[in-house]
Structures are given as C-alpha cells and as structure tokens.
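# One predicted model, sequence on top.
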Amino acid sequence: METFVQLLEPVSGNLYLSAFVALIPILYYLVALAGFKVRGWLTGMTTMLIAMVIACVAFEMPAGFAGMAALQGIIYGILPIGWIIWMSVFLYKMTVKTGHFDIIRDSVISLTDDRRIQALLIAFSFGAFLEGAAGFGAPVAITAALLVGLGFKPLYAAGICLLANTAPVAFGAVGVPVTVMDGLGVYANGTPIPATDIAAMIGRQLPLVSIFIPFYLVATMAGFKRVFEVLPAVVVAGGSFAVSQFFSSNFMGPELPDILSALVSLVCTVALLKVWKPKTTWKFEGEPEQSVTPKSYTTGQIISAWSPFLILTISISVWTLAPVKALFKPFVIQYAVPLIHNNIVSSISQQPIAAMFKLDFIGATGTAILVAAILSKFVIGISWSDMFTVAIDTFKEIKLALLSICFVVGFAYVMNASGMTNTLGSALAATGNAFAFCSAALGWIAVFITGSDTSGNLLFGKLQQVAASRIGVDPLLAMAANASGGVTGKMISPQSIAVAAASVGLLGRESELLRFTVKHSIFLLIFVSAIVALQSTPILSWMIPAHP
C-alpha cells in the first residue's frame, strides 16, 4: 500500500514560502466570500478543489489520497454537523408552527423588550449553556433562531450569536476541547500535562475575555454610549459568568465551567431584572419606540412553551453522560477510510495518522435533539403529520447551506491530511521571541480551518508544547493559548458561518455575515494574544498555576 509522508517545507525547501502557498485556499475563501460575495456553497466547493490541487501539486499528495480526505470531511459534514443543524432548526420551527414561540417571545419581552438585554440573556447566557451541553453548532443555530423569532434582524441575530459564542467555546461539549489534550504535552521534567492543569490555565485567560464580551456585544449592537444605559446588566451577566468560569475551571476541572457559568449568569441577570430596568428601551432602527404590551400567560402556559428547550437541555445532558455513551458505543459504525488510513505520516510527529469513517447516528447530538422534538410533541400538541411537514420544509430551506457545510469540512480535511495546516503552524512557531504573542494565532488558524476548538487543540496542541519548550516559554501557557486563541476563530470559520446563515435563512448572504464577524475576530485575537504575551513575562507570570 502506498504511503504519503507529509512535507513540511515542500516549496523550495523554505518554510515561509511553503506556508504562503498553504495559505492560498484560506485567502481565496475570504476573498471569494467576503470580497466578491460568491454564494456559500460555491465558495466552499471551489475552495475545497483549490486545496486539493495545491495538496497534489505543491505538497506532493497523491490525488487519490486528496480525494479520500475530502470525502471523509464531506461525510463528517453530514453527520454529525449537518444533522445537528437540521434538527435544531426543526425544533425551533415546531414551536413556531404551534404558536408556542409567541408565548416564548412574550415571556422574554415581559422581562425586557430592550434588544440589548435580550441578546445578553439568549445569545450570551443561554448560548453558553447550550455550548457547554452540546457544542458543535447547536448553540448558534438555536439562539440565532430564537432571536429572529423575537424580532431581531437575521444578520444581526446570527452575527451577535457568533460573537457571544466566543466566551464558552474552550469548555464546550462538556469540556471535550480540553480533555482531548490530556497528556498530549509534557512539562520540562517529562511529566505529562494533565487536562486539569490546562483547564486551570485557560480559566486564567478566558475570564478576562468573558467579562468583556457582554460589553463588546452591546457596543457592537448599539454603540459605545448605549452600553452605559444597561451597564448593570452587562456587569452582572459578564461578571458572574467570568467569576464562575474561573472557579469551576480551576477547582472542578474542564467538564462543567460552561454549564455552571451559564446558569449562574442567567439566574443573576434575571434576578437583576426583577429589581432594575434600563431607563430607556433600545431597539433596532425602524422598530417602534413603544412595544405592544405582551399578552399575559399563566405559569403553566409559559412552562409549556419553553418545554421543548427544557427537554432539549435534559436530552443533550443525558446524551453526554459517560454511561449513556457506553450504551451507544455498540451501535457506532467505524471503518477505515480507503487509501489514507494509517498511510499518511505526519510532518510533525512522524507517526502514521488514523483516518476513520465514524457513523454514530444514535449517539449524535442531532439525535438527542430529535428525541427532544419527539418528546416535545406530546407537550405542545403538534400532530405527527405536521411534524413531518415541518421537518421536510426545514430541510428544503437549509439544503444548500448544508451542502456548503459539507464542502468546507472537506476543505479542512484536505488541509490537514496534506500537511498544509502543519506547515502554517510551524511557520508561526518559528517566530522565536514573538512566539508567546503568536501562539494564540495558531489556535485561531486551526479553528478557522477545522471549525472546532477540539480539532484545533488536537492539531496544534503538541506543536505548541514543543515550540514553547524550545524557546523557554512555559508549555502549559502555550497549550492553553491554543484553546483560548481558538475561540476567537470560531466566529469566522466557514463551518460556523454556514451554520449561522442556515439557522436564520441567510442563504446566499454568507459574505455579509463574514464581513460582520471578521473584524471582531481579529480584534479579540489580538486581545487574547496580548494576555498570553503578558503572562509569559514577569508582569503576569504569577497567573500561571503551580505545576511540576
């Protein structure tokens, strides 16, 4: 069987020239989507094809290998990612069909009809809870759809939810992005770096971001001056989240920071609204100054309306329990990807890379959402025929967006399998004394390409440790920076853009969404990079937890 050894410096034996060539598909994607406004699915398809050509021509990857890597990514784009999006939007559409979303909307408006605070409650706090319980696209899909139902403009709803999703990503899906790095790196004395230490270090970086995100979110929506009108809500939502994130990550491990922090933030913000209201109500331009008084509903009606999302939370939480995962394990279908399984040798580790088709339909988060939808049927009173119709109509609405997701995941898999991502990472790692500042950018690049902080940490976690050790930077700091920097790349990842666009009906307008998020992504990356750089110096080195 043919073996492909990834080349780190294939172009003239020069790392930086090779990195520039590897950067071409990414630059093309940004220019085509944001500059020339090419449709999302077409941009994704052509980006994947360009990546395949560069992989074969410049990085000397066999064409068959490139094709199989792309196919593996496309299948992953269908399950679990596409399945999550379809089911998330389907559940939301069910509540709209039965009229229960009107009650949800009025229950939120009864707390506040100020768009700034609604965004804090749903995009920031509730979105963080969903990120902690599920991850993988579900939080943005669900919260963006909820905001649109409340009357937010689709572009703002999607953009705001992508921006708000920055704070919880590193501990998403019950801490998976951190737990996958357990033992991946070693300290100077050869002791493996445990996930608990990495979680503690991230918990001394991201709370500084988390406390800032609500302020930044409101400023993005309404302008800097308007933030101070709702400053108590901003401080309570962000401050309670950040404090909880610090304590839970440092004293409880990587599994619960998002879930606990989100619950604390929600409870504290709702409690604040019981005793405080902003003096002025802010809405988007063109909306009426005075709201129509929401209808009054009984407690039972409100609970019934919210029940699909309560059931969703319980369902996803149960699905992620270790004993339940063990029950699903016998139903997982895995088989080696032809040609490429263990036949690609990494340019970093010099070890063969496993490539498996993994079909975990029963254990998928999308299936947990489907179960929640079926259970919700008996609470909200929708017929089986109407449920089926809503499901089909939802698929018709998002089918091209799902196609776009498949192509961009295929592009990511080609980048990884060909070694292009390793070349980009190594070029940044070779920046010498500037590495402490640049280490967060490695995570940013990885998450932009893969759409996942989990994948980004697997991709560059070890590279971060090796590079940091060579130049005298604490490897724990660098590995944590990979996760913390990665959260700022999630909002511009092609996968995330496609998911958000699909959830709010922005098919064909992905370029507008990317233009909305890219400047925020770069600004927040610089913010995280500055924190990491200062933590590598005596100024903030005291923030690094004690370790061997």
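Structure received.

# C-alpha from now on. contacts and neighbour counts both.
OK.

# Which residue ranges of the stretch 401-548 of the chain form helices?
Ranges of helices within the stretch 401-548 of the chain are 420-429, 435-450, 453-471, 475-487, 494-504, 510-535, based on DSSP state H, counting those that start in this stretch.

# Please name whichever of those helices is nearest to residue 229.
For those, the distance to residue 229 is smallest for helix 510-535, at 22.4 Å, taking CA to CA.

# Checking the residue nearest to residue 454 when sequence neighbours are not counted next. Helix, strand or coil?
Distance criterion CA to CA, 6 or more residues apart in numbering; nearest residue to residue 454, sequence neighbours excluded, is residue 177 at 3.9 Å. The three-state label given to residue 177 by DSSP: H, G, I helix; E, B strand; the rest coil is helix.

# here's the one I want to compare it with:
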Amino acid sequence: MLLEVFQPVTNPLGAQWLSALVAAVPVIAMLITLGALRWKAHLAGPFSWATAVLVAVTAFGMPLTTALATSVHGFVYGLFPIIWILLTAIWMYEVTVASGRFDDLRRTFFLISDDPRVLGLLIAFSFGGLLEALAGFGAPVAITAAMLIAIGFSPLRSALIALLANTVPVAFGAVGLPVLMAAKTGGFDDVLAVSPITGRLTALLCLVVPFLLLAVMDGKRGLREGWPFGLVVGVTFGIAKWIVSATPLYNLTEVFAAVSSVIVAIAFLKVWHPRGGAEAAERIGIKIDPSVEKGAPVDAGRTSGEALTGGRIMMALVPYLLVIVVFGVAALPPVKAALASTDVKFAWPGLGGLLDVAGNPAVHQSYTLAWASTPGILLAFVAIVTGLIYRMGIGEIFGVLWTNAKKLRFAMLTIGSVVALAYVMGDSGQTLALGLFFAGAGALYPYVAPVLGWIGTYVTGSDTSANILFSSLQSGVGAEIGPGSHLGTESMRALLVGSNAAGGVVGKMISPQSLTIAATAIGIAGAESTILRRIIGWSFVLLALLCLLSGLMSTPVLSWLLP
C-alpha cells in the first residue's frame, strides 16, 4: 500500500476570507448545536467532528484515510490522558465522599469564614489556581466544582464559578508549560521575552475576575457585600503574577500567586468581615435551572456528627495536602525527568506521510503514551493513598473508581470526539486558515491578536496547544508590522506571542472539553449546553478586555506596561 503524503494548505479556495469562513464551519457547528439547539454534548461533539472531516476532505484536500487516522489519534488522546485525568480527579474526590469525610471538609471550610462567597473565592480562584499550576488538564475544574457543592453552592452555580475562575492561571498552568511552548514555537530563545507580557495581561484580569465570581455567586448583593475581599484576593494574586512571571521562576507563577493570595486573604479576614453571610448561604443553594438540576448530585455519604477536632480537620484535608505535596515533588526537575523517561512513543498508523504547512513531519505522526508523566497517575496515587488513610478496603476504593468510570461514558465520547475535531482541523490546515485571516488586520492586528489564542483554546481545549498552533504565526505577523510600529520588531513579536497565550485563558471556560468536565463534576451529564449559554457572555467580555489591552500596549498609551 502506497503511503499517502499530505501537506496542508491554508488558502485552498483562493481567497483567505473564504477559506477561513469554510474552516470555521466546524466551530460554528459546535456553537450552534451545543448552544442554540441545546444538543447533548455527546451528540454535538461527533456531529461537529464529522463536519470537520467533511470540510477537510472536500475543501482542504485531505485524503479521507488521513482524516480518519488523525481522528482516531485525537480520540485516543482524548481518552488518555484527558479523560484519565478527569476520572482520577473525580475518583480522589469521591473517595472522600464514600469515606464519610465529606461533611468534615465542609465544616472545615466554614472555620475560615461563615460566608460562602469568601470560601468560594478561596476555593475556586486561589486553590483552583494552585491546582492549575500543579496539574492542569481540567483537574482544577473537576475538583473545585465538587468542593463548591460541598459548601452549599447549587450544582450549575458551582460549575459556572469553577470555569470562570479557571482563567487567569491557565497560561502558567502545568508548571508553566503553555507560556514555555509559546516562546519556543514563537522563535524566542528566552521564555522571559514572552512570559512577563502574558503575566501582566492575565494579572490585569485578576482585577476583574474575582468581581465576576462574586456576581455569579450572589448577584449584586455579592458584589456589594464582598467587594473588599474580592479586591484583596485579586490584587494579591495579580501582583504575585506580575512579579514572578518576569523572573527565572516563571513556571511557579501560579504557585506563588495562589499561596500568597490565601495568606493575605486569611489575614484580611482577621480585620474585616463581610455582611450578609447567613442570608447568602441560603441564596447560593437555590437552583439556577431546576429543570436541569434534578435531584441531589452529590451524596455526602456517611457522617458521624462528631465534634470537629483538629484530627478530623487534618483528615478532611488529607487528599488536598497530598495533591500539593505529590505534585510539588513531581515538578522537581529530576523527578519530572524520571517520570518523562517512562513515556512510550510510537508511530501512529496511517499518518507516516502527514506533513505540516512548512513541509516538515507533523507532530501527530507519532503518539506518546505518557502513562507516568501526566497528572492522572499522580491523582490515582493520591486517591488510593487517601482511601487507605481513611481505612477503606482496596475493593471499596476501586469500586468508587468503577462507579465513576461508568458515569463518564458520555464524557468519553464527547471529549474524544472534540479532540478528534481539533486534530482534523489542525492537520488539514483549517485552524491556520482562520489564523491567517485575522493576521490580515495589519496595523490594527494587536487589537485582535488574543482572538487567535481564544479560538485555538476553544477548539483544542488547551492553551498549550493553541500556543503551538499560533505562536509562530503571531511572531511572523509581529516581524511584518513591527518595523513601522511604536514598539519595534522584537517587542511587537513578544507582545503578539504573549497576547496569544493570554487570549487562550478566556477560551478555556467555553471549550467543549471544559464544559464536559464541569458537567461531569457536578453530577449532571448533558448539562453542557446550559452551562455554555450562561458563561459564554463572560468569555466574550474578558476577551474584549484582553484585545483592548493588547492593542493599547502596542501604542504609547500602555506600552509602558511592557517589560
């Protein structure tokens, strides 16, 4: 059998706007079926993938066998590591439920404050940021959404909060991998040419996101009664991001930001207390959409009603302390290298002739089975150790795993098909066709640069993948428009690449992968369309803010913000 060689083109229809319009059809199909038509995600995902294959074959000239081969590759990647990480994150949490420690955890949170809005910010924004820094891959959304339910938030409200909070830390998540790949793909020898820009753009978002979270939690009353706490958390988080992202410790930006925000916030609570906490506790549990939020999504399991002693508090915090310790150790360079050395890499059948736009072998020619170097195995370890500490039997621990694996069957189909869609769009040239269309904006391009990161992350579910897709393009556009600009060539290149990484963080919350993770975590499979309709507006607002900041940073108005 002859090897089919395929090199994608980015303007197959002769007009970039037309090629981009056709390339956008799968993305539009996902938004319409999931948002407007309210299809279940496990139906919208495969339909949108089939649309991407049709566009790839008919408009972009990709051989059908190649399109199917890269689709299977993407589907497998969706199962492992993405679904595997989601499953283990939920497994770890559900072990605490099955053991009866769930209620202790809830009562422990209220020792910090009796106001659930305060706790919601600390859990979703600060602790979620720490989880993103250490794990990523959707684990922060899965874990924090479940924890929010534990303190009384309604299921859909918990999902919205977790997704909205999982924005500002994304660019430096997974120990700085997204911004590292942005700099590398953009052609920069030093990541510090890019990371401070991304850090400062996302630090400015920290002045907005906590207030949006308060509004989602408790509307105008949440803003009126909780704004001082939101300001303290946001400013502390943002200052830490601003400073650390410009140092050689850039990969620990979110660790420093999360920890410092918690410390300052707890200290602030010693001198300030929000009003209306008791009334808010009743409001946050009101279901947003009773037709979707049917039944109790979480069973608190066995609760003893015993006094909350220091020992019980420590036991309730065991899984989360283990997460911090285990992931902290795994991030150490020698340990990280040892785990990565266990990766198994092999050529993917049917993709030996797949090239990228430049004519080089495409990255999807091979598949890497990273069984030990992704967060899944670490979360599984934490789940097992937690269960043993809680004196659960091995059979009971793995019984929890099997129960939740069955619950994830539709999420497996959704995420697998969405990643397959991303692979087909990327390998056929559709994604770059969209990028080149926006790149034609000329001198106004800095005002739309974050949109590419937003699109890339929406399609792929990963800011890292979005940076790999578009950072080279962003750098090239910067080289073209830089010489006649206020910034000059190198600074313009750095701004555009950094803006791409920042734009991706606000696309994360509406990515079909993230929506499925959130819906699964709150125990309402099929709620993705409801969540999307309620959160997409915030994504647009934050994207518009980033576009404005990026554009003004290319002019004398805000160029002083650049390093």
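Good, I have the coordinates. These figures come from a predicted structure and were not determined experimentally.

# what's the closest of the helices of the stretch 401-548 of the first structure to residue 137 of the first structure?
Closest among the helices of the stretch 401-548 of the first structure, using CA to CA: helix 494-504, at 6.5 Å.

# Now do that closest one and helix 435-450, the angle between them.
50 degrees (axes from the mean of the first three to the mean of the last three CA atoms, to 10 degrees).

# Helix 494-504 of the first structure maps to which residues in the second structure?
The aligned range for helix 494-504 of the first structure in the second structure is 512-522, by TM-score structural alignment.

# Can you tell me what sits against that stretch?
41, 45, 86, 90, 138, 141-143, 145-146, 149, 155-156, 158-159, 162-163, 297-298, 408, 411, 414-415, 418, 458-459, 461, 508-509, 525-528, 531-532 (CA atoms under 8 Å, 6 or more residues apart in numbering).

# In JSON lines: the helices of the stretch 401-548 of the first structure, plus mean neighbour count and distance to residue 52 of the first structure.
Formatted as JSON lines, the helices of the stretch 401-548 of the first structure follow (neighbours: other CA atoms under 10 Å; distance: least, CA to CA, whole Å):
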{"stretch": "helix 420-429", "mean neighbour count": "24", "distance to residue 52 of the first structure": "11"}
{"stretch": "helix 435-450", "mean neighbour count": "28", "distance to residue 52 of the first structure": "14"}
{"stretch": "helix 453-471", "mean neighbour count": "23", "distance to residue 52 of the first structure": "19"}
{"stretch": "helix 475-487", "mean neighbour count": "31", "distance to residue 52 of the first structure": "25"}
{"stretch": "helix 494-504", "mean neighbour count": "30", "distance to residue 52 of the first structure": "17"}
{"stretch": "helix 510-535", "mean neighbour count": "20", "distance to residue 52 of the first structure": "23"}
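
# Which one, of the ones you listed, ends up nearest to residue 106 of the first structure?
helix 494-504 (19.9 Å).

# what do we get in the first structure for residue 376 of the second structure?
In the first structure, residue 376 of the second structure lands on residue 366 (TM-score structural alignment).

# For that match, which non-adjacent residue is spatially closest?
In space, residue 366 of the first structure is closest to residue 84, 4.0 Å off (CA to CA, 6+ apart).

# And that neighbour, how close does it get to residue 72 of the first structure?
Using CA to CA, to the nearest Å, residue 84 of the first structure is found at 18 Å from residue 72 of the first structure.
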